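Engineer: output the structure for:
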Amino acid sequence: MIRRRNLLGAGLLGIGGAAASFSNPNQSGPGTSPSAPAVSRNRRQLNMVTTWPKGLPGLGEAAERVAQRIHDMSDGLIEVKVFAAGELVPAFESFDAVANGSADMYHGAEYYWTAKSPAYPFFTAVPFGMTAQEIMGWIDYGGGQELWDELSADFGIKAFQGANTGHQMGGWFRKEIRGLDDLVGLQMRIPGQGGDVLRALGGSAKALPGGEIYQALQTGNIDATEWVGPWNDYSLGFYREAPFYYGPGFHEPGASLAVGINLNLWNSFTKSEQALIQAACESVNHTSLGEFTYQNARYLDILTSEHGVKLRSFPDDVVKAMAEASRDVRAASGRDGIEKRIYESFEAGLKTMSDWAAVSDGPYYAARELGQASRER
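Structural biologist: Got it, this is the predicted structure:
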């Protein structure tokens, strides 16, 4: 350990003026002068903006963990201060803040940037797309990261996976969904391609940041909302306004969250610093999946047993219509250029891993349910 720390410290101490203590390496300020004391040039103080409400468990904590692990792995030589949505910039302005260098990093969901490119949702979640394990497989081993790098570089950003919520729920509804007619005219908070699917079926979709959803539901500006799953949904209190909790979450079968870093800042890091930051993101990404899986199970029981939440499944005709619309929506986002290559790579990876899931995960879950039912009898 001592040897590793000595080597790491030596690499960071050799950064020079570019590694001065400042938020953005492209701005001048204290510590950037060649005459600045050496002790002020061996540290970086960075800021991270997020799309999450302050104090939010799971999502907000993931951003804090990325910052903490970067700090710990660098022996405190890289400090990252985390700002919740609205503290430094509004939630949906995080991307632009990092792209233009007014912030160093963001933690958020890439499908919030659909207006920048229709391919961005593929790096969070798309309807009837990849599960958490599958999107990790595609990004890490199926060429997804390379395509993501190419897309993000056009906006001056380098991005990594930075958490995963696992399979999400379909959402909270004021009234029951008994068939396709109940979706016509429905106003729902649902971003990304999931919103496009709802529009295709006659509903109205809105993209609201987490901190604005409850009030919109409470005042009747929306009739329904999706967010994440029982753990995070409980913390925002949606069950108090909409008693029907629907699944499955067709729109987000495994939502990958992202850490985006200003590309000029990223290129100013040494190789060892880059590896350290990437490792911190990977660590939080992979450990968060276990946390969400466990906590969602706990809070589902709390919601149903203590708060009278009514669990429902979407009717078969709704699921079939959503699946058909989803194929069209995914295809429409990849018509040419980099977007087409991302779409084709994603679909190829989805097909490969779906074939495997058809003989592994699916049959296993069915067998487990059958075994459990036999024991209960």
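Engineer: switch to C-alpha atoms for all contacts and neighbour counts from now on
Structural biologist: Will do.
Engineer: quick one, longest helix in the chain?
Structural biologist: Criterion DSSP state H: the longest helix present in the chain is helix 271-306.
Engineer: next SSE downstream of that helix?
Structural biologist: Using DSSP states H and E, the helix or strand that follows helix 271-306 in sequence is strand 310-313.
Engineer: what helices or strands is that next one leaning on?
Structural biologist: Helices and strands touching strand 310-313, by 3 or more C-alpha pairs under 8 Å, 6 or more residues apart in numbering; DSSP states H and E, are strand 244-247.
Engineer: pull the residues that contact the helix or strand encompassing residue 358.
Structural biologist: Residue 358 belongs to helix 337-359 when assigned by DSSP H and E. With contacts defined as C-alpha atoms under 8 Å, 6 or more residues apart in numbering, helix 337-359 is touched by 117-119, 122, 129-130, 134, 138, 142-144, 147, 151, 330-331, 333-334.
Engineer: please repeat the previous calculation with a cut-off of 6 Å.
Structural biologist: Identification of contacts with helix 337-359 by C-alpha atoms under 6 Å, 6 or more residues apart in numbering yields 119, 334.
Engineer: do the same with stretch 306-320
Structural biologist: By C-alpha under 6 Å, 6+ apart, stretch 306-320 touches 180, 243-247, 303.
Engineer: buried stuff in it?
Structural biologist: 309-310, 312-314, 318-319 (16 or more other C-alpha atoms under 10 Å).
Engineer: following up with a second sequence; could you model it the same way so I can compare the two?
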Amino acid sequence: MDRRGFIAGGTLLGSAALATPALAQGTLPEIRWRCASSFPKSLDTIYGAGEHVAKRVAALTDGKFQIRVFAAGELVPGLAVADAVQGGTVECAHTASYYFVGKDPTFAFDGAIPFGMNMRQTSAWLNAGGGRELLRDFFAGYSMVSLPAGNTGAQMGGWFRKEIRTVQDLNGLKMRIGGFAGNVLQKLGVVPQQIAGGDIYPSLEKGTIDAAEWVGPYDDEKLGFQRVAPFYYYPGWWEGALNLSFYVGKSKWEELPQQYKDALESACRDSTIETMAKYDVQNPQALRRLVAAGTQLRPFPREVMQACYKAAFELYDETAAKNENFRKVYEPWKAFRDSQFQWFRVAESTFDNFVYFMHAQEQQQRR
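Structural biologist: Here you go, the predicted structure:
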């Protein structure tokens, strides 16, 4: 072969090699999934986290992998989405795992544990601290894969018809509260109610419940709780950071081409950042509006917080002693939490507390 022929031949071979990935891309299937959300469309941030996943997946796959999100109640009730995925009624769901602690309290670790970790610590545990590996084994028992897909950060303590001054004020209180926190408060006499987001307002308005928590100022204002309960408590110690989850049926996950799995994982990670950013922008503005309109902001008394903390860790020890799934996750989770708290007390908390104190002093001087 002469030099010119060699170069031409090499060029042709190189072009064919470069074209191979494009051809492979062309062979990827078109997939259409339905996603059942646990949230109403009116809550654009938390419901929107699921929509964000769907839009990013479509963008990353040139529209070949499409996910259509349905609001709570459109396909199945908001609290039935796990059953829908597990039973194959839908391919996937966007939810908060602690809704399903009635199946097994271990679900709470995929959402939020009372007096647990903040958003950064939770993200560290799930993405680099072994949390996802532990939860993958647990969810396999329910024929599902769970991907972190959104976070609310620290939540508020909820809306109350009457003030909470002592632990005794909790006795007999009927409260809408999600997840494992209801079991903690039950130890202190609260009667917990598991109610989907769209049904909370009428229950509070009619007096069926005495108190309710949801997320924070932005979502709570949209749901109108300030119109039926005057006292707004903080912090939501049961949700230092609520991780939202994207459930996928295990068989459906295994059928996905690797490129689609990568796209879905990337979209879920992006949704976590996006959702937290939106709440951090929207919550301060909403809280100012609520207070200006007459909402009475109250911190939980320290006595109440301490009693709840004690009850929470008593419950964890009791649950771990009788539930092997819970114990397998709880012990490494607690060890990771201990390590994170030691570090955050050194730098993060010291910095935060100092600048918040100085800022409060500056504001007082301006008045």
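Engineer: residues contacting the counterpart of residue 107 of the second structure in the first structure?
Structural biologist: Correspondence of residue 107 of the second structure to the first structure, assessed by TM-score structural alignment: residue 120. Shown in contact with residue 120 of the first structure (C-alpha under 6 Å, 6+ apart): 110-111, 114.
Engineer: equivalent analysis for residue 10 of the first structure, please.
Structural biologist: Residue 10 of the first structure neighbours (C-alpha under 6 Å, 6+ apart): none.
Engineer: re earlier: make a markdown table out of the buried residues of stretch 306-320 of the first structure and add distance to residue 211 of the first structure.
Structural biologist: Output for these, formatted as a markdown table (distance: C-alpha to C-alpha, whole Å):
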| residue | distance to residue 211 of the first structure |
| --- | --- |
| 309 | 22 |
| 310 | 24 |
| 312 | 25 |
| 313 | 27 |
| 314 | 27 |
| 318 | 29 |
| 319 | 29 |
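Engineer: and the most centrally placed residue in the first structure, which of the three is it?
Structural biologist: Closest to where the C-alpha atoms of the first structure average out (C-alpha atoms, centre = their mean) is residue 257, at 2.0 Å. Using DSSP: H, G, I helix; E, B strand; the rest coil, the structure places residue 257 of the first structure in strand.
Engineer: tell me who's in contact with it.
Structural biologist: 108-109, 161-164.
Engineer: repeat that for 8 Å
Structural biologist: 107-110, 124, 161-165, 285.
Engineer: which one of those residues is nearest residue 264 of the first structure?
Structural biologist: For the contacts of residue 257 of the first structure, the residue nearest residue 264 of the first structure by C-alpha to C-alpha is residue 107; the value is 17.6 Å.
Engineer: just give me the neighbour total for residue 64 of the first structure.
Structural biologist: 22 (other C-alpha atoms under 10 Å).
Engineer: identify the residue of the second structure aligned to it.
Structural biologist: Aligned counterpart of residue 64 of the first structure in the second structure: residue 51 (TM-score structural alignment).
Engineer: kindly report the same for residue 155 of the first structure.
Structural biologist: Checking TM-score structural alignment: residue 155 of the first structure goes with residue 142.
Engineer: now residue 85 of the first structure
Structural biologist: Using TM-score structural alignment, residue 85 of the first structure lines up with residue 72 in the second structure.
Engineer: residue 37 is in contact with that match, correct?
Structural biologist: Yes - the pair residue 72 of the second structure / residue 37 is scored as a contact, 5.3 Å apart, by C-alpha atoms under 8 Å.
Engineer: overlap in contacts of the two?
Structural biologist: residue 78.
Engineer: so these two - more neighbours on which side?
Structural biologist: residue 37 (33 against 24).
Engineer: of the contacts of residue 120 of the first structure, which is the nearest to residue 276 of the first structure?
Structural biologist: Nearest member of those to residue 276 of the first structure, counting by C-alpha to C-alpha, is residue 110, at 22.3 Å.
Engineer: contacts only, for that closest one.
Structural biologist: For residue 110 of the first structure, the contact set (C-alpha under 8 Å, 6+ apart) comprises 120-121, 123-124, 257-258.
Engineer: and in the second structure, which of these remain?
Structural biologist: Compared against the second structure with both residues aligned by TM-score structural alignment, their matches' C-alpha atoms under 8 Å, the contacts of residue 110 of the first structure retain 120-121, 123-124, 257-258.
Engineer: format the residues you listed as CSV; extra columns: distance to residue 345 of the first structure.
Structural biologist: Converted to CSV, those look like this (distance: C-alpha to C-alpha, whole Å):
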residue, distance to residue 345 of the first structure
120, 13
121, 14
123, 12
124, 15
257, 19
258, 19
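Engineer: what count of nearby residues applies to the corresponding residue of the second structure for residue 338 of the first structure?
Structural biologist: Using TM-score structural alignment as the criterion, the counterpart of residue 338 of the first structure in the second structure is residue 325. The number of residues packed near residue 325 of the second structure is 18, by other C-alpha under 10 Å.
Engineer: which one in the second structure is aligned with the residue nearest to the centre of the first structure?
Structural biologist: Using TM-score structural alignment, residue 257 of the first structure pairs with residue 244 in the second structure.
Engineer: would residue 162 of the first structure count as being in a strand?
Structural biologist: Yes - the assignment for residue 162 of the first structure, made by three-state DSSP, places it in a strand.
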